[in-house]
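>>> sequence isn't available, so here's the structure alone:
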């Protein structure tokens, strides 16, 4: 197995280790705005930024 393949395997194993995972943060502004509208939240750039920062900074 090449060094690259070994590194890829180690990376994949680290990503799925207990307590670890992947967070997809590629939600479009349109999708985020629809989510906000359903909840009565103003669909502004500031609110989207605050929402994303909350997801990334919430403990645990």
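On my side now, so go ahead. Here the structure is a predicted model, which means the values were calculated and not measured.
>>> going forward, measure contacts and count neighbours with C-alpha atoms only.
OK.
>>> so what touches stretch 44-60?
Identification of contacts with stretch 44-60 by CA atoms under 8 Å, 6 or more residues apart in numbering yields 25, 29, 32, 33.
>>> tally of neighbours for residue 43?
Residues within reach of residue 43, counting by other CA atoms under 10 Å, total 16.
>>> here comes the other one, which I'd like you to weigh against the first:
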């Protein structure tokens, strides 16, 4: 019962009126294509900096985004100040979620 209640609360938060879900689960190769298109090399650090730009914006981002789908690499990345990206999202009231595929598991 407690687990069901927690799941219900999470589901309600994700579908809150006026909010959406950010799909930030680009794979290394997909992210690489985006970076190369703007003249940036596809490195671990450049991918981290790109994600930091998304996740460390003003806390008002949580007013519009309820959840973020993350690529597994993102779970281990941190902002310049050492704060894990997952924690940055939680601080903004955003529910992090990692998309798992059979290639990863």
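Received, thanks. All values derive from a computational prediction rather than experimental measurement.
>>> fetch the TM-score of the aligned pair.
For this chain pair, the superposition-based TM-score is 0.69 by TM-score structural alignment, normalised by the length of structure 1; 59 aligned residues with a CA RMSD of 2.0 Å.
>>> in helices, which of the contacts of stretch 44-60 of structure 1 fall?
Per DSSP state H, helices hold the following members of these: 29, 32, 33.
>>> redo the contacts of stretch 44-60 of structure 1 as CSV? Include distance to residue 11 of structure 1 and neighbour count.
Listed next are these as CSV, based on distance: CA to CA, whole Å; neighbours: other CA atoms under 10 Å:
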residue, distance to residue 11 of structure 1, neighbour count
25, 20, 9
29, 30, 13
32, 30, 16
33, 34, 19
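>>> redo the residues you listed as a markdown table? Include distance to residue 57 of structure 1.
A markdown table is the format used below for those (distance: CA to CA, whole Å):
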| residue | distance to residue 57 of structure 1 |
| --- | --- |
| 25 | 13 |
| 29 | 20 |
| 32 | 18 |
| 33 | 21 |
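>>> wait, is residue 96 of structure 2 part of a strand?
Yes. Assigned with DSSP: H, G, I helix; E, B strand; the rest coil, residue 96 of structure 2 falls within a strand.
>>> done for today, thanks.
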